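Asker: I'll drop the sequence and a predicted model, then ask my questions.
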Amino acid sequence: MKKQTNTVFIVSLLISIVFIVIGFLFPEEFQARATTVQNFLQEKFGWFYLLSATSFLIFVLYLAFSKFGKIKLGEPDDKPEYSTITWFAMLFSAGMGIGLVFWGVAEPISHFYTPPSGEGGNAASAQAALRYSFFHWGLHPWGIYTLIGLSLAYFKFRKGAPGLISAIFTPLIGDKVNGPIGKTIDIIAVFATIFGVATSLGLGAVQISGGLSYVTDIANNFTTQLIIIAVVTVLFTLSAQTGLNKGIKYLSNLNIILAVILMLFLLFASSTNFIMDVFVQSLGNYLQYLPSMSLKLSPFRPSEAGWIQGWTVFYWAWWIAWAPFVGTFIARVSKGRTIREFILGVLLVPTLFGALWFSIFGGAALHLEIFNNVGLNKIITDKGTEIALFALFENLPFGMIMSLLAIFLISTFFITSADSATFVLGMQTRHGRLDPSSKTKFIWGMVIAAAAAILLYSGGLEALQTASIIAAFPFAFVMIFMMVALQKALSEEKPKS
C-alpha cells in the first residue's frame, strides 16, 4: 500500500513539474497548444460537459430523497465534528470564495451588455444576466461537489476505506484499486486539483493586484501578481502547518464574517428595495428556466452557441476540475451527518448564499449602470475584469474602506483555498491520510503557487480558463463511473439511522 502511495505522489509531482517547466521555457507555444486543446474540447464536447453536470445534480437529488437518505456517514452514534455554521463556512470558503468576489460584479455586467441572445443593455438582458449568474454559481456546481464529497465520505467513514478517489471504485473493480487503474484515477484527480486550484488562485492574485492598482499607485502587472502569489504562499504555508482545526477553521469563519459585512454594507449603501426585488425575481427566473438552461447549446444559433461555450461550458469544466479538491475537503469535515443532511446542506445553503451575493453585488452594479449611467462596462473594458468590484465601490459611500476590506477578504479566501488544497493533495498522495505531513503540504503548496504563476505568465486569465477545461475533461469520466460505484455500494446495504 505504501508503494502505491509513493507512486501516486512521485508521478503526480513529476507531471506537475514538467508542465510548469514547459510553461516557463516556452510560454507562448505552451499557451497556443493549450488553447488549441481547449477550443477542441469546448466545441466538440460542450454537450458532454452539460450532460455530465446535469446528471450529477439529478443523481445526488435522487439520493437525498431516496431510502438511502437516512444512512449516516460514519457509525450510527457518530456526531458531526463541526457545528453547522462552521461546517458551512469551511465548505464555502474552499468551494468558491475567490470566484464569487472576482465575478460578483463583472459577470452580471458582462451578461447585461453581451447576453446569450438578443440585444444588450435593456431590461431583458438585465434579467438574463442575473439568471445566468445564479445558474453558473448555483445547484450545478454544488451538485458536482456533492457527488465527490458524498462518495468519499461514505467510503471513508462508513466503509473504512482510505480517503482516496480510487477507493470509491472498489465496488466496480475490487482490489484493482490498488493497482495501475487505481493509481491512474488518483493521478488524474491530483492533476485536476492542481490546475483547478491554480486557476482560482490566479484569479485571486489578478484581483488583488487590480484592487491595489485602483486604490494606490501600484502597477497592475505580472510582477505585482507574482509578488502577491509569493507573499500569500508564505502565509498559507504557515497556516497549513497549524492543521485543520486551527488555521483553516478560523480563517473560514473569518471569511464568512467579512463576506457578510461586505454584503450588508452594499445592500444598505445601494438601493435596498431594488436589490431585494432583484433577488426574489431572479430566484424565480432561475428556478423557472433551470431545466432549459441545463441542456441549452443553441446549435442553430452559432453566436449564442459560442457564448455558452465561453461561459457555461467553461464554468462546468472549472467546477469539475475543482471537484476532487473541494469534494475531498467537504468529505473530511462531514463525518457524522446523514446522506440527506449532507446533500441538502451542501446543495441548498451555498446556492442561496451565492444567489444573494449576485443579487447584491450584481444588482447594485446594474442599478448604477441603468439608472446612473456610471459606465462600469467601459471601466472594465479599459482596465480589466478584475477592476469591476472596485469600480463599483468607488461610486458608493466609504468606497475606499470597502475596497481595502475586499482586498483583505480576497487575500483570506486565497489563503484558505490554498491551505485547504495542500491538505487535500497531501491526503490524495499519501494514501488518504487524514493528517498529511507538513513536508507533503509544503511541497504541494509550492507546486500550486508555481502553477498559478506560470499560467499567468504564459497567458493571463485566458490561460487560467484553458487549464481548467483541459484538466476537467478526464476527471469527468471518473465522476460518471463514481455514480455507478456509489449506487452499487448503497444498494448492497440496508439504510441505518
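Answerer: That came through, no problem. Residues are numbered from 1 along each chain as shown.

Asker: every contact and neighbour count from this point should use C-alpha atoms.
Answerer: Fine.

Asker: roughly how far apart are Leu147 and Leu486?
Answerer: Distance of Leu147 to Leu486, given as CA to CA, to the nearest Å: 9 Å.

Asker: again with Lys494
Answerer: Counting by CA to CA, the gap from Lys494 to Leu486 is 14 Å.

Asker: among those two, which residue is more densely surrounded?
Answerer: Leu486 (21 against 10; other CA atoms under 10 Å).

Asker: I figured that one hits Ile168, correct?
Answerer: Yes. Between Leu486 and Ile168 there is a contact under CA atoms under 8 Å: 7.2 Å.

Asker: what do these two both touch?
Answerer: Counting by CA atoms under 8 Å, 6 or more residues apart in numbering, the residues touching both Leu486 and Ile168 are Ser151.

Asker: element containing the spatially most central residue of the chain?
Answerer: Note on the chain: the residue nearest the mean C-alpha position is Met96, at 4.3 Å, using CA atoms, centre = their mean. Secondary structure from DSSP states H and E places Met96 in helix 84-113.

Asker: for that helix, buried residues please.
Answerer: 86-113 (16 or more other CA atoms under 10 Å).

Asker: which is the next helix or strand following it?
Answerer: With DSSP H and E, the next secondary element past helix 84-113 is helix 123-136.

Asker: buried residues in that next one, which are they?
Answerer: Ser125, Ala126, Gln127, Ala128, Ala129, Leu130, Arg131, Tyr132, Ser133, Phe134, Phe135, His136.

Asker: return the closest of those with respect to Val234.
Answerer: Nearest to Val234 out of the buried residues of helix 123-136 is His136 (CA to CA; 32.0 Å).

Asker: quick check: that closest one touching Ala317?
Answerer: No. Look at His136 against Ala317 with CA under 8 Å: they stay out of range, at 11.2 Å.

Asker: which residues touch Asp277?
Answerer: When the contact criterion is CA under 8 Å, 6+ apart, Asp277 has no partners at all.

Asker: try it against this one:
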Amino acid sequence: MKQTAIGPVFWVSVVASALIVLWGALAPDNFAAVTDRLFGHVVSGLSWFFLLAANLFLVFVIYLGVSKYGRIKLGKENDRPEFGRPSWFAMMFQAGMGPAIIFWGLAEPLSHYVNVPFDLAKPGSDEAAGLSIQYSFFHWALHPWAIYATAGLAVAYFTHRKGEKGLLSAIFRPLIGDRVDGPAGKVIDILAVLAVVFGIAVALGQAGLQMTAGLGQTFGLSTGIIVQLVVLGLTTAAFMVSATTRIEHGIKWLANISMLIAPLLLVFYFVVGPTITQLNVFTEGTGNYLSNLIPMSFRLDAFSPDNEWMGSWTVFYWSWWIAWAPYVGLFMARISRGRSIREFVAATVLVPSVVSMIWISVFGGSALQLAGSGQASAIAETVKQSPAAGMFVFIQEYPLPILLSIISLVVLWVFFVAGADAGTVVLGELSTGGDQNPKTWIRLLWGALLACVAAILLVSGGLGALQKASVLIGTPFTIVLVAICVAFYKTLSREYVEPRGERSHEQLVEQPTESEGRKTPQ
C-alpha cells in the first residue's frame, strides 16, 4: 500500500498555521494591529493589481472554453466521469460558495442600499437599489467562478491527463522544469496550503457568525463571542466526523442534501414573496450587470485611493476568491476526471453564475422591496449593524418564521460541514505530496487547525478581521495564480497544434511533454 508522504510541506505548513494560532491567542491586540496596518497598505497600493488579475482570469477561462482547446478531455481519452452531473455540480457549488451565498445573498444588496458603491446614488433611493443588485451580481457571478476555474482547470489537466501529482507546483514544470520537485516547488505548495487554511477559515468564521445570529433571532440566545466559539466547536466536531469517511460517502451526500434543501427554500420565497419584483430584479439586474461589466471590472475611484468601500468589498472579495482558489480548484479537479475543458468551464463559470444571480434576486430583491417600502426598514438597519443577522430578520416578515429559520440554519450547517470536510481533503492532498486519500489523522489535524484559525480571527475582530486576513493571504497567491495561467497556456499551445495541411479540420495533435520526451527511446 502506498504510504502518505509526510515531508517539509506538511511540517512547515502545520507549524506556520500553529504559530499564527498561538500569536492570535496570546497577543490578540498585537495580531489585530499588525493585520490592520498590512491591510491598509495592500488596499491603498495593490487594488489595481487585484482588479487586473481577476479580469485576466475571466478572459483566460472563457477563451479556453470557446477555443479549440475546449474539446480537450481532463483525463485520458477512455476516462469517464466519476460522478453524475447533479452530484458533480452540487459538490462544486457547495465548495465554491457554500454558506457564503446564504450569508451575503441578502446582506450585500442591503449593505449597498445604505452604503452606496462609490457614492453613485443617494442611499435608500431606487437608483441605490438598482446599483446594489448590480454590484452584488458583479461580486458573485463570473469573476469569482473564473478564479476557481483557473486553478481547477490547470490542476485537473496536469493531474488527470499528464499524470502529475495533484499539486499546484506540478503546473509550473513547463516554466521551471524539474525544480518543481525541489525547494521552489515546496514553497509554492506551502503558499497554497496557507491560502487554503485562511480562505476556509474566513468562510467558517462567517458561517459561525450567521449561525449564531440565526440562533439569537430565532430562539433568543446570546450572540456573543462565547456562543460563536461554541457553535464553531460543535460544527467542527461534525465536519471532522464527516472527514473520517470517503468523499463518496461523506461530502457527496452532504452536498446532495444541501442542493436539495436550498432550492426548495429558494422556490418557497419565490412563490410567497414578491414574485414579479423578483423577476424584474433578475431581468434588470442582469442587463445592468452585463452592460456595466467592463466599467465595474476596472473602476478604482483612482483619485480617492483610500476609498473604504473598495477595500471592504471588491478587493476583499477578489482576494478571498483567490485565497480560496487552491482549495476549490483542487477539489474541483479531484471530482472532474473525464470532463472536457468546455464542459468544465460551463459548469464552473456560467451555470453557477446564473444560480448565484437567481439567489440574490429572490432574497436580495425581496429584502430591498421591504426596506424601500418602509414595511421592514429595520432589516436594512440591522444589516448595517450586523450583516450576519439580516437573513433571519428578513424571515420574520414571512409566514412560519420559526420553521423557516430552522430550515435555513440546517442548510447553512450542511454547507458549513460539507465545505470544511472538502477543505480537509484538499489540505491533506496538498500537504502530503498529492496523495488523494490522505490518512484520517492528517485530515483531522487540518480540521482542528482550521477551526482554531477561524476562532482566532473571530476573537481578534469578528467580520473585519476575517476580511483582512483574506486580503493579506490572497496577495502573494495572486502572483502564483497569474503564473499558473502562463504555465498552463504554454503547455496547451505546445502540445496541441493544427497539423499542416489539415487546418480546415481544426484537429488537435498531442505532442509529448518535455518529461515524456526524455522517456522516449531514440
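Answerer: That came in fine, so what should we check first? This structure is a prediction, so every number in the text was calculated from the model and none was measured.

Asker: returning to what we had before: and the residue nearest to the centre of the first structure, how far from Gly182 of the first structure?
Answerer: Taking CA to CA, one finds Met96 of the first structure at 28 Å from Gly182 of the first structure.

Asker: how about Thr199 of the first structure?
Answerer: 26 Å.

Asker: neighbour count winner among the two?
Answerer: Regarding Thr199 of the first structure and Gly182, a neighbour count based on other CA under 10 Å identifies Thr199 as having more, with 30 against 23.

Asker: mind checking how far Ala305 of the first structure is from Val424 of the first structure?
Answerer: Taking CA to CA, one finds Ala305 of the first structure at 36 Å from Val424 of the first structure.

Asker: the two: which has the busier surroundings?
Answerer: Neighbour count, other CA under 10 Å: between Ala305 of the first structure and Val424, Val424 has more, with 31 against 18.

Asker: and the aligned partner of the more buried one in the second structure, what is it in contact with?
Answerer: Aligned counterpart of Val424 of the first structure in the second structure: Val426 (TM-score structural alignment). Going by CA under 8 Å, 6+ apart, Val426 of the second structure touches Tyr327, Leu330, Phe331.

Asker: what's the spacing between Val426 of the second structure and Gln385 of the second structure?
Answerer: As judged by CA to CA, Val426 of the second structure and Gln385 of the second structure stand 35 Å apart.

Asker: my guess is Pro28 of the second structure contacts Leu458. True?
Answerer: No. If you go by CA under 8 Å, Pro28 of the second structure and Leu458 don't touch, sitting 10.4 Å apart.

Asker: these two: which is more packed in?
Answerer: Set Pro28 of the second structure next to Leu458 and count neighbours by other CA under 10 Å: Leu458 wins out with 24 against 18.

Asker: so whatever helix or strand the more buried one lives in matches what in the first structure?
Answerer: Secondary structure from DSSP H and E places Leu458 of the second structure in helix 440-495. On the first structure, the counterpart of helix 440-495 of the second structure by TM-score structural alignment is residues 438-493.

Asker: okay, and the common contacts of His136 and Ala317 of the first structure?
Answerer: Residues touching both His136 of the first structure and Ala317 (CA under 8 Å, 6+ apart): none.

Asker: so what does Ile370 of the first structure match up with in the second structure?
Answerer: Ile370 of the first structure maps onto Gly372 in the second structure, by TM-score structural alignment.

Asker: residue contacts, its match?
Answerer: Gly124, Ser125, Asp126.

Asker: and those as JSON lines, adding distance to Val227 of the second structure?
Answerer: Putting the contacts of Gly372 of the second structure into JSON lines (distance: CA to CA, whole Å) gives the following:
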{"residue": "Gly124", "distance to Val227 of the second structure": "33"}
{"residue": "Ser125", "distance to Val227 of the second structure": "37"}
{"residue": "Asp126", "distance to Val227 of the second structure": "38"}
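
Asker: from those residues, which single one is nearest Thr440 of the second structure?
Answerer: Gly124 (51.3 Å).

Asker: tell me the contacts of the aligned residue in the first structure for the closest one?
Answerer: Using TM-score structural alignment as the criterion, Gly124 of the second structure maps onto Gly121 of the first structure. Contacts for Gly121 of the first structure (CA under 8 Å, 6+ apart) come out as Phe112, Tyr113.

Asker: give me the element the match of Ile370 of the first structure is part of.
Answerer: Element membership of Gly372 of the second structure, judged by DSSP H and E, is helix 351-373.

Asker: and for Phe331 of the second structure?
Answerer: Per DSSP H and E: helix 314-334 holds Phe331 of the second structure.

Asker: matching residues in the first structure for the helix or strand just after that helix?
Answerer: The C-terminal neighbour of helix 314-334 of the second structure among helices and strands, as given by DSSP H and E, is helix 341-345. The aligned range for helix 341-345 of the second structure in the first structure is 339-343, by TM-score structural alignment.

Asker: superpose on the second structure and give me the mean offset of that stretch.
Answerer: Once fitted to the second structure, stretch 339-343 of the first structure is off its aligned match by 0.8 Å on average (mean CA distance after the TM-score superposition for the first structure).

Asker: and the contacts of that stretch?
Answerer: Outside stretch 339-343 of the first structure, the residues touching it (CA under 8 Å, 6+ apart) are 60-61, 63-65, 68-73, 146, 150, 334.
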